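> sharing a sequence plus its predicted fold:
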Amino acid sequence: MRIEISRYVLIGIRQISADAAPNEACGLLFGSEDRIDSFQAVENVHEAPDRHFEIDPAALFAALRAERAGGPRLVGYWHSHPSCDPTPSLVDAEMAAPDGKLWLIDGFNAITAWRSVERGGLHGRFDMMVVELV
């Protein structure tokens, strides 16, 4: 499985992640089933942002309302792992619904993409995606 990602999106996410370190940065991804065209940074509202992330629910609900009104399609989420590799953790797997949404993770000079599914290959929740820059 592969996903096309705009270079603009990757550059933006990398910059926001670097600026947020040592805390985790997070946000929303917009596009289509096989392409991420844009992103939004949102506040990490977790009580321990240096180890975990939680997307601000108000930002998530606003994006879902905008999508229903004809706005950009929410296709997934992104967050950073400032002190480890970009592989989803067990905590990430516990948080992820098996809804087919994308999870983009920025960590240690690499970005990986994963699809959240039932019985995924990693932690029983995620299947790895091949990232193609466009």
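It's in.

> going forward, measure contacts and count neighbours with C-alpha atoms only.
Fine.

> I'd like to know which elements the host helix or strand of F30 is packed against.
According to DSSP states H and E, F30 maps onto strand 26-32. If you count contacts as 3 or more C-alpha pairs under 8 Å, 6 or more residues apart in numbering; DSSP states H and E, strand 26-32 packs onto strand 35-42, strand 74-80.

> mind putting those strands into CSV with distance to A18 and mean neighbour count?
Shown next, in CSV, are the helices and strands packed on strand 26-32 (distance: least, C-alpha to C-alpha, whole Å; neighbours: other C-alpha atoms under 10 Å):
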stretch, distance to A18, mean neighbour count
strand 35-42, 13, 20
strand 74-80, 9, 24
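
> structure two is appended below for comparative analysis:
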Amino acid sequence: MTDLAQMIAKLEAASEGSRELDVDIAIASGEWTPPYGAERDADRPDVWRRSGVNYWAQYAAYTTSLDAIVALIARKLPGVAGWSVALDTYDNSAALTDMAGETRGAVAKTLPLAACIAFLRALQAQQETSEDE
């Protein structure tokens, strides 16, 4: 799953983080790419199979660890110095604001999930901007 709108909807519906969501975020953000021709194992969300060979996804616990998702944000958003990250434990909300003042925010069941949603919304906005250029 790499469609960001579908991934955001999946995260918004989640009550907690999971390995499957973590792998989906790694793929959606370009942090990890499954091997060509490999198919995801139905029983193990972090394993892909091709010709009888297993490939394990490389990912961090983005949906359960603030450290992991903030590190991914720092790696993936260009000009990271221009982005501010706001996290609020009171209502499990997260917001990413760029230098132009555009904010991508989210509220979710957990703070790491909210940060993941805000991050994917920021990536989605970048994709839309690059398509317009």
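Done, it's in. Values in this document were obtained by computation on a predicted structure and should not be read as measured data.

> need the TM-score between these chains.
Their TM-score after superposition, calculated using TM-score structural alignment, normalised by the length of the second structure, is reported as 0.30; 73 aligned residues with a C-alpha RMSD of 5.5 Å.

> on that earlier part again, let me have the helices and strands packed on strand 26-32 of the first structure in JSON lines, extended by distance to E132 of the first structure.
What follows is those, written out as JSON lines (distance: least, C-alpha to C-alpha, whole Å):
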{"stretch": "strand 35-42", "distance to E132 of the first structure": "9"}
{"stretch": "strand 74-80", "distance to E132 of the first structure": "16"}
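
> so where do the strands sit in the first structure?
When assigned using DSSP state E, the strands of the first structure occupy the ranges 2-5, 26-32, 35-42, 74-80, 102-107, 110-120, 124-133.

> would you map the helices across the second structure?
Taking DSSP state H as the criterion, the second structure contains helices spanning 4-13, 19-28, 66-76, 111-132.

> looking at those helices, which is nearest to T97 of the second structure?
helix 111-132 (8.6 Å; C-alpha to C-alpha).

> burial count for the closest residue to Y55 of the second structure other than its chain neighbours?
In space, Y55 of the second structure comes closest to W48 once its chain neighbours are excluded; the distance is 5.1 Å by C-alpha to C-alpha, 6 or more residues apart in numbering. For W48 of the second structure, the neighbour count with other C-alpha atoms under 10 Å is 20.

> ok, W48 of the second structure touching V23?
No - with contact defined as C-alpha atoms under 8 Å, W48 of the second structure does not reach V23; the gap is 11.1 Å.

> who touches R119 of the first structure in this structure?
R125, F126 (C-alpha atoms under 8 Å, 6 or more residues apart in numbering).

> what do you get if the cut-off is 6 Å, keeping everything else the same?
R125 (C-alpha atoms under 6 Å, 6 or more residues apart in numbering).

> M7 of the second structure now?
Counting by C-alpha under 6 Å, 6+ apart, M7 of the second structure has no contacts.

> just to revisit the earlier point, and the strands of the first structure as TSV, adding distance to S17 of the first structure?
Formatted as TSV, the strands of the first structure follow (distance: least, C-alpha to C-alpha, whole Å):
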stretch	distance to S17 of the first structure
strand 2-5	17
strand 26-32	8
strand 35-42	9
strand 74-80	6
strand 102-107	7
strand 110-120	11
strand 124-133	18
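
> that concludes my questions; thank you for your assistance.
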